[in-house]
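K.L.:
Sequence plus the predicted model coming up.
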Amino acid sequence: MRVYLVGGAVRDELLGRPVADRDYVVVGATPEAMLAAGYQPVGRDFPVFLHPQTHEEYALARTERKTGHGYHGFAFHAAPAVTLEEDLARRDLTINAIARDADGTLIDPFHGQRDLHGKILRHVGPAFAEDPVRILRLARFAARFTDFTVAPETLALMRQMVAAGEVAHLVAERVWQELAKGLMEARPSRMFEILRECGALAVILPEVDALFGVPQRADYHPEIDAGIHTLMVIDQAARRGYPLTVRYAALCHDLGKATTPADILPRHIGHEGRSATLSQALGERLRVPGDCRDLALLMARHHGNIHRAADLRAATIVDLLEKCDALRRPERFQALLDTCRCDYTGRQGWEERDYTPPVLLLAALAAVNRVNAGKIAAESVDRGNIPERIRRARIQAVRQLLNEPADQPEQG
């Protein structure tokens, strides 16, 4: 039985990057031998075991054979006779097909070290085309290794896979898993650029793909193109270290601009409502977790009013805070303001501009929170009038903050 460190751990060690997880391949062993040595089985489709002390993953060397469409269309074969090179041959990229044995010797049959030095993402062999998830994985690695390029032959193969319809068979869970990981990389825009370049974006995320080529007003968006703007916004979220919820909301915030009637372009009147509808459909299709889906909907609906906060009257600000559930969910409201900051600074030449609406809206939220709703309720003779009295008190608190005359109309 021989054990080799493989995959990302070897790659990241060679790049001088931190190693998060270590995976091992075991050659010459059987499941029975692994169980006898105390390893715990966890693999459902093929033999994978957890080390009894370190709990790191040890997989028996295996080969695979394509049996159908999509991610699950494979039959796996694991046996003591399967060699290390056969196991490495089924991997996606050359930089992920390097192994290290116990004495530190590198086994690199597909020249992964050469591609690490050349900063190239290259597929190992024709088996790459059998698994459409590998398109997503490569695009995610492009977002992580921002100075790597995709080998021309690999990009050509990805385009062939899209044309053959393989990408259409991806299940929602795997798309979301890779999308979420890609959004959390150093420069997530590269993931979408690669997916668009090979044609996969139009299949996986048609709502996002449709944004490219849609014009915006140059005085508000010097970059003009709505798709380019969206990529700039998610990169701003990454630059600021924001969590996945913010990055996903940034991706979805302007989806409605792709459906703006051509006769009113480059204006996008009412795009917020259309963005919310498309964001809702996308979240359901990909089975996006609730926290990401909910923030994306709030961002789609309300980012326009948040940007215009300085021009809103007190009653409108109170309505905005209530619609965003800011009083009960202040941490989510802060995430919404963070996403709006990324939207504002995710424009060509605007990257370092100050964004002031959060200062005003958080001050308004503090003023609203100081209103004693319990006291108002206790002093109310007409119980049915309590919600309206609380609302009026909140509006008055914000009016005082804004120095707004009390005789102004409530709706601004």
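P.N.:
Sure, I can see it.
K.L.:
only C-alpha atoms for contact and neighbour calcs from this point on.
P.N.:
OK.
K.L.:
what's the burial count for the residue lying closest to R159 once chain neighbours are set aside?
P.N.:
Excluding the flanking residues, the one nearest R159 by Cα to Cα, 6 or more residues apart in numbering is C198, at 4.8 Å. C198: 21 surrounding residues under other Cα atoms under 10 Å.
K.L.:
what do you get for R370?
P.N.:
12.
K.L.:
Assumed Y24 was part of a strand.
P.N.:
Yes. Looking at Y24 with DSSP: H, G, I helix; E, B strand; the rest coil, it is inside a strand.
K.L.:
wait, it sits on E57?
P.N.:
Yes. Using Cα atoms under 8 Å, Y24 is in contact with E57, at 6.2 Å.
K.L.:
ok, these two, which is more surrounded?
P.N.:
A side-by-side neighbour count of Y24 and E57, using other Cα under 10 Å, places Y24 first with 23 against 19.
K.L.:
For that one, which residues are in contact?
P.N.:
Applying Cα atoms under 8 Å, 6 or more residues apart in numbering, we find Y24 in contact with 3-6, 56-59.
K.L.:
Check V246 too.
P.N.:
Residues in contact with V246 (Cα under 8 Å, 6+ apart) are 237, 292, 295-296, 335-336, 338-339.
K.L.:
Name the member of those residues that has the highest neighbour count.
P.N.:
Counting by other Cα under 10 Å, top hit in the contacts of V246: A237 with 31 neighbours.
K.L.:
tell me which element it falls in.
P.N.:
With secondary structure defined by DSSP states H and E, A237 is part of helix 226-239.
K.L.:
Show me where this protein has its strands.
P.N.:
Under the criterion DSSP state E, strands of the chain are mapped to 2-6, 23-27, 40-41, 48-50, 57-60, 62-66, 74-78, 99-100, 106-107, 120-121, 149-150.
K.L.:
Tabulate those strands in JSON lines, adding columns for distance to A373.
P.N.:
Listed next are the strands of the chain as JSON lines, based on distance: least, Cα to Cα, whole Å:
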{"stretch": "strand 2-6", "distance to A373": "61"}
{"stretch": "strand 23-27", "distance to A373": "56"}
{"stretch": "strand 40-41", "distance to A373": "57"}
{"stretch": "strand 48-50", "distance to A373": "55"}
{"stretch": "strand 57-60", "distance to A373": "55"}
{"stretch": "strand 62-66", "distance to A373": "64"}
{"stretch": "strand 74-78", "distance to A373": "61"}
{"stretch": "strand 99-100", "distance to A373": "65"}
{"stretch": "strand 106-107", "distance to A373": "68"}
{"stretch": "strand 120-121", "distance to A373": "59"}
{"stretch": "strand 149-150", "distance to A373": "59"}
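K.L.:
ok, structure two:
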Amino acid sequence: MQIYKVGGAVRDRLLGKPVTDIDWVVVGATTEEMLAKGFRPVGADFPVFLHPKSGEEYALARTERKNGRGYGGFIFHASPDVTLEEDLIRRDLTINAMAEDDQQNLTDPYHGQRDLEARLLRHVSPAFAEDPLRVLRVARFAARYAELGFTVAPETLELMRHLSESGELEALTAERSWKEIARALMEDQPQVFIEVLRECGALKVLMPEVDALFGVPQPEAHHPEIDTGVHTLSVLEQAALHKQPLTVRWACLLHDLGKGLTPEEEWPRHIAHEHKGLKLIKAVNERFKAPKDCQELALLVGKYHTHGHRALELKASTLLELLQSFDVYRRPQRFEEFIAACEMDARGRKGLEQRSYPQADYLRGAATAARSVAVQPLLEKGFKGPELGEAIKGERLKALKAYKEAASV
């Protein structure tokens, strides 16, 4: 039995980056031997075990053979005679196909270290094209390591293009796709993920609504970058720079989908794009079964982001409707995330990345004013039921009018 550290732990050590998760591969062992040493089996598809003390994953060396569509269409073979090299060749990228023994002696049969130095994301073997999930994984790695200058090797991009055209991407489950998308959006340069998907044709398959934004112009006076797709990437980039959570990043990606529906004769204006985009945002949410908080914020940002930009001009009654829509009294965090998405949208414009966004504090102040209305005095006056609701609404409207007057002085 020989045990090797493999994959990301080896890659990140060689890059000088922090190593978080460690995966191990065991060569020359049987399931029975692993169980005898106290390892606990997990996973129904192939032999993976948890270490009895550390809890880390140890997998028996295995080979795989394609026998169906999609990510799950494989037959795995694990036995003591599977070599380390045979196990490594089934991996996606050369930089993920290296192994180390306990003395840090490197096994690198597919030249991963050379590609690390060349800053290349290159597939290990033609079998790369058998797993459509790898298109998303490579795009995610491109986003993760963009700051180090990594790019996708041309021949790997060609395989990704072939996969995108083959129909295999459509066999991916929503759960697997979302897991990769969510991880990619939380990288330091998530816009690179979208760029790579677009370059290999996968964006058109997975998110045609986002792909349709490229080449759609906006008024230069408001959007110096003009192109709606370029703007979307910039908004995503700003969200990452400002360390926004996944909910905000997802909303940033989808906020302008309605502009992709504008007839060319109406360009560069996009009248009512907020309302038009809602059905598209809903479709993307459902396609990937995004978490509920991501779905809700994306729809709300899509519908109300121009309200956010025009916050200082809004009537008190419109402000109140906006606050009610977000249920700021019980869910203040969601409104805070809306404000963040609006600010990222404003900053995601060429040359305006550093411009202040006074609307943010103004909206926070409006929410505070509305929340400050006390319910108890109204109860003491005898209001109840629907009448109490109307009375509260009236008092909140008064509070917002007073807030607007004070803010305009």
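P.N.:
Alright, I've got the coordinates. Please read all numbers here as calculations on a predicted model, not as lab measurements.
K.L.:
sorry, back to before: so of the contacts of V246 of structure 1, which ones are in helices?
P.N.:
237, 292, 295-296, 335-336, 338-339 (DSSP state H).
K.L.:
which one among the contacts of Y24 of structure 1 gets closest to G374 of structure 1?
P.N.:
Closest approach between the contacts of Y24 of structure 1 and G374 of structure 1, by Cα to Cα: E56, at 54.3 Å.
K.L.:
Distance from the chain centre to the biggest helix by length in structure 2, please.
P.N.:
Criterion DSSP H: the longest helix present in structure 2 is helix 385-408. In terms of Cα atoms, centre = their mean, to the nearest Å, the centre of helix 385-408 of structure 2 is set 38 Å apart from its chain centre.
K.L.:
now swap in stretch 161-175 of structure 2 and tell me
P.N.:
Averaging C-alpha positions (Cα atoms, centre = their mean) puts stretch 161-175 of structure 2 18 Å from its chain's average.
K.L.:
what distance separates the start and the end of that stretch?
P.N.:
Distance between the two ends of stretch 161-175 of structure 2: 22 Å, counting by Cα to Cα, to the nearest Å.
K.L.:
okay, that stretch sits on what stretch of structure 1?
P.N.:
On structure 1, the counterpart of stretch 161-175 of structure 2 by TM-score structural alignment is residues 159-173.
K.L.:
Next, the buried residues of that stretch.
P.N.:
Buried positions in stretch 159-173 of structure 1, judged by neighbour count with 16 or more other Cα atoms under 10 Å: 159, 161-162, 166-170.
K.L.:
ok so, going back, just checking, the residue nearest to R159 of structure 1 touches M158?
P.N.:
Yes. Between C198 of structure 1 and M158 there is a contact at 6.0 Å, judged by Cα under 8 Å.
K.L.:
Now stretch 50-67 of structure 2: buried residues?
P.N.:
50-51, 57-64.
K.L.:
Show me the contact partners of that stretch.
P.N.:
Residues contacting stretch 50-67 of structure 2 (Cα under 8 Å, 6+ apart): 22-31, 38-42, 47-49, 73-80, 82-84, 86-87, 90, 130.
K.L.:
Among these, name the buried ones.
P.N.:
Buried members of the contacts of stretch 50-67 of structure 2, counted by 16+ other Cα under 10 Å: 23-31, 39-41, 47-49, 74, 78-79, 82, 84, 87, 90, 130.
K.L.:
Distance-wise, check the residue mapped onto V235 of structure 2 from structure 1 relative to D338 of structure 1.
P.N.:
Counting by TM-score structural alignment, V235 of structure 2 corresponds to V233 in structure 1. Distance, V233 of structure 1 to D338 of structure 1, using Cα to Cα: 11 Å.
K.L.:
about what we covered before: quick one: residues contacting the match of V235 of structure 2.
P.N.:
250-251, 342-343, 345-347.
K.L.:
and of the residues you listed, the nearest to P152 of structure 1?
P.N.:
P152 of structure 1 lies nearest to L251 out of these, by Cα to Cα, at 27.6 Å.
K.L.:
Just tell me what that closest one corresponds to in structure 2.
P.N.:
Under the alignment (TM-score structural alignment), L251 of structure 1 maps onto L253.
K.L.:
I'd like the distance between that match and V284 of structure 2.
P.N.:
Using Cα to Cα, L253 of structure 2 is found at 11 Å from V284 of structure 2.
K.L.:
Looking at those two, which has the bigger crowd around it?
P.N.:
The neighbour comparison of L253 of structure 2 against V284 (other Cα under 10 Å) goes to L253, with 27 against 18.
K.L.:
Hmm, L236 and the more buried one touching each other?
P.N.:
Yes. Contact criterion Cα under 8 Å: L253 of structure 2 and L236 qualify, at 6.2 Å.
K.L.:
Now for R331 of structure 2, how many residues are close by?
P.N.:
10.
K.L.:
That one maps to what in structure 1?
P.N.:
Using TM-score structural alignment, R331 of structure 2 sits opposite R329 in structure 1.
K.L.:
what sits against F128 of structure 1?
P.N.:
90-92, 134.
K.L.:
now with 7 Å?
P.N.:
92, 134 (Cα atoms under 7 Å, 6 or more residues apart in numbering).
K.L.:
thinking again about what came up before, would you reformat the contacts of Y24 of structure 1 as a markdown table and include distance to A397 of structure 1?
P.N.:
Below are the contacts of Y24 of structure 1 laid out as a markdown table (distance: Cα to Cα, whole Å):
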| residue | distance to A397 of structure 1 |
| --- | --- |
| V3 | 68 |
| Y4 | 66 |
| L5 | 63 |
| V6 | 62 |
| E56 | 57 |
| E57 | 58 |
| Y58 | 62 |
| A59 | 63 |
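K.L.:
Out of those residues, which is nearest to G182 of structure 1?
P.N.:
Nearest member of the contacts of Y24 of structure 1 to G182 of structure 1, counting by Cα to Cα, is V6, at 21.7 Å.
K.L.:
Now do the contacts for the closest residue to that closest one other than its chain neighbours.
P.N.:
Nearest residue to V6 of structure 1 in three dimensions, chain neighbours excluded: A99, at 4.4 Å (Cα to Cα, 6+ apart). With contact set as Cα under 7 Å, 6+ apart, A99 of structure 1 has these partners: 4-7, 10, 106-108.
K.L.:
and which of the buried residues of stretch 50-67 of structure 2 is nearest S325 of structure 2?
P.N.:
Nearest to S325 of structure 2 among these, with distances taken as Cα to Cα, is E57, at 45.6 Å.
K.L.:
Against D101 of structure 2, how distant is the closest one?
P.N.:
16 Å.
K.L.:
what's the answer for L14 of structure 2, then?
P.N.:
Applying Cα to Cα, the value for L14 of structure 2 to D101 of structure 2 is 14 Å.
K.L.:
now the helices for the stretch 51-200 of structure 2?
P.N.:
84-89, 112-118, 133-144, 154-166, 174-185, 190-199 (DSSP state H, counting those that start in this stretch).
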